[in-house]
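Visitor: no sequence for this one, just the structure:
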C-alpha cells in the first residue's frame, strides 16, 4: 500500500499582476502546513511539484524540514493549474488581466462575490467545449495531461508520494476517482482551501486507488487559525 498526498498551494496573490506568487498569508499557510504534513507522511519516497512559482514556494517549507536526499524530488508541469486568465479572456477579452477584471467589476458595479457567476460561466464554456472558441489548452487537453501525470506516480510501488499542485488537478483527479461527470468539476474546485490535503490510497499490487480524504484542513479549522482559511 502506498499513499499519494495532493497538496493545494497556499494563497496566491490575487490582487497582484503576478498571480503566480504566494501572498504573505499564503506563505504563512505553507509554514503551518509543513510540520503537520511531515507528521502525516510515513515512508516518503517522492516529492512532485508543478513548475509554477506558487507550487515551488509551498513545497519549499515542507522540503526544508526534511533531511537532504530523504526523497526524490521531481518537477512536472503536468501538475500545473489550468490557465484561468486565458479561459476568462476567451469568454470576455476584457478579463484577460487582473487590471481588466478590476475595471470590469467597477464598470458593471459588481462585487467580487457577484463576479463568481461570471467566472463560472467562463468555466462552463471551457468545460463544455461546444463553442468555436479556441484556448491555449482545452479542457480535453488539460484532462489528458493531469491524468497522465497521475498515472506516472500511481504505480510507484510502496512508499508515500507528496504532490504540490493546484485546485484544478486535485478536482479533476477526485472527479475521476469518484466517477463524477465533468459538470461537477467546479463544485469540487470551488470548495478547496489553500494548503488543504487530499489523500489517496493505492494498492501496490493492483494499482487500485481509493479516495481516503478530500480537502483536509483541520490545522486551520481551530479558533487560533480559522481566519487563515482561504480559497484563492
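Guide: Perfect, thanks for sending it. Keep in mind the model is a prediction, meaning the values are calculated, not measured. Numbers count the residues shown, from 1 in each chain.
Visitor: Please count neighbours and contacts with C-alpha atoms only from this point.
Guide: Noted.
Visitor: Name the SS class of residue 156, please.
Guide: coil (DSSP: H, G, I helix; E, B strand; the rest coil).
Visitor: part of a helix, is residue 213?
Guide: No: assessed with three-state DSSP, residue 213 is strand; it does not lie in a helix.
Visitor: Let me see the contact set for it.
Guide: 197-200 (C-alpha atoms under 8 Å, 6 or more residues apart in numbering).
Visitor: let's bring in a second model and compare:
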C-alpha cells in the first residue's frame, strides 16, 4: 500500500501548551488538503496519532479537501472514541463527506505519537545533570514565551531526541517497534487502497529511514531534522518498504514553511 505520511502543522512552541496548532499550522494543513484535491488524489483510509495536533492537522487537511463534516475516531481497540469537543453525530467508524456522501475510515494509532512528554522531561533532566549549558537553557525554557521559547524548545528538543535516538535505549527500541507495527497494521487493512497518515517528526523519521534501508541512529536523526510541518512523504509499505517521495512541501510557499 502507498501511504502519504504527513507531519503535523506548526504547533504552539511559543506558548506553554505545545500540543495545539498555531493559526499558521492550521493554514498549512488546509493548503495541503487543497493541493491534494487539486491533484485529484483520493484516499480510502485516514489514520493519525492521538495527539491534539494530529487531530487538528487532519481536520485542516479534510477541510482543504472539502471532506470535513464530523470526524469520528476509531482507536486501536476498535471502539468509537468519544470526543465532547466535536460534533460527532455521524455514527460508527467513518467521516461522512458533505460533498459526495461517501465515507472513509479514520483510525487513531497512539503508536504514531511523538515521544511521551514524561520521557522527554526525564531525558532532558539526565542531560542537564552533566551539562551546565544545557541545564541553563532548560531552566530558561520553563518560564519563557514567544519567539525566545520557540528557539529554546527547538534547541532542547533537538538535544533530547539526539541523545535518545543515538543511545538506542530499550525505551527507544520499543518506540521504534510501535511506530513500524502501527504503519504495518494500517497497510494491512483489506481493500483500503492509498492511505493518508498524520504523525510527528520522530515516527516519520523512523519510517523513512526504514524505507531507505538505513534504520540506524544517524539516518533517523538526519531525517528528523529535515522534516517540515505538513511535509509529506510517500512510502510503499509491503513486504519490502520503499520511499517514493520524501519531505515534499510543494503545497506551501517559502513564507509559510516551518520546522517547529
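Guide: Done, it's in. Just so it is clear, the structure is predicted and the values come from calculations on it, not from any experiment.
Visitor: if we can go back for a sec, now for the contacts of residue 213 of the first structure, which pair is the farthest apart?
Guide: With C-alpha to C-alpha as the measure, no two of the contacts of residue 213 of the first structure lie farther apart than 197 and 200, at 10.0 Å.
Visitor: how much does stretch 170-178 of the first structure stray from the second structure?
Guide: Superposed on the second structure, stretch 170-178 of the first structure shows a mean distance to its aligned partners of 0.8 Å (mean C-alpha distance after the TM-score superposition for the first structure).
Visitor: circling back: between residue 197 and residue 200 of the first structure, who's got more neighbours?
Guide: residue 197 (25 against 21; other C-alpha atoms under 10 Å).
Visitor: Kindly state which residue of the second structure is aligned to the more buried one.
Guide: Structural correspondence for residue 197 of the first structure with respect to the second structure (TM-score structural alignment): residue 232.
Visitor: how near is that match to residue 44 of the second structure?
Guide: 17 Å (C-alpha to C-alpha, to the nearest Å).
Visitor: Translate residue 220 of the second structure into the numbering of the first structure.
Guide: Using TM-score structural alignment as the criterion, residue 220 of the second structure maps onto residue 185 of the first structure.
Visitor: and what of residue 240 of the second structure?
Guide: Checking TM-score structural alignment: residue 240 of the second structure goes with residue 208.
Visitor: Next up, the contacts around its match.
Guide: residue 202.
Visitor: Residue 164 of the first structure: neighbour count?
Guide: 28.
Visitor: does it sit in a helix, a strand or a coil?
Guide: strand.
Visitor: again with residue 27 of the first structure
Guide: Residue 27 of the first structure ends up helix, using three-state DSSP.
Visitor: Identify the residue spatially nearest to the aligned partner of it in the second structure, adjacent ones excluded.
Guide: The alignment partner of residue 27 of the first structure in the second structure, by TM-score structural alignment, is residue 26. Computed as C-alpha to C-alpha, 6 or more residues apart in numbering, the closest residue to residue 26 of the second structure that is not its neighbour in sequence is residue 60, at 5.9 Å.
Visitor: Name all residues that make contact with that neighbour.
Guide: Residues in contact with residue 60 of the second structure (C-alpha under 8 Å, 6+ apart) are 26-27, 29-30, 33.
Visitor: how far away is the residue nearest to the spatial centre of the first structure from residue 110 of the first structure?
Guide: Nearest residue to the geometric centre of the first structure (C-alpha atoms, centre = their mean): residue 166, 1.5 Å. Residue 166 of the first structure sits 27 Å away from residue 110 of the first structure, going by C-alpha to C-alpha.
Visitor: Residue 209 of the first structure is in contact with residue 201, isn't it?
Guide: Yes: applying C-alpha atoms under 8 Å, one finds residue 209 of the first structure in contact with residue 201, separated by 5.6 Å.
Visitor: about what we covered before: okay, and the common contacts of residue 197 and residue 200 of the first structure?
Guide: Common neighbours of residue 197 of the first structure and residue 200 (C-alpha under 8 Å, 6+ apart) are 5-6, 213.
Visitor: Of the residues you listed, just say which sits nearest to residue 172 of the first structure.
Guide: Among these, and counting by C-alpha to C-alpha, the member closest to residue 172 of the first structure is residue 6, at 11.7 Å.
Visitor: Measure how buried the closest one is and give me the count.
Guide: For residue 6 of the first structure, using other C-alpha under 10 Å, the count is 26.
Visitor: Let me see the contact set for residue 137 of the second structure.
Guide: Here residue 137 of the second structure is in contact with 152, 156 (C-alpha under 8 Å, 6+ apart).
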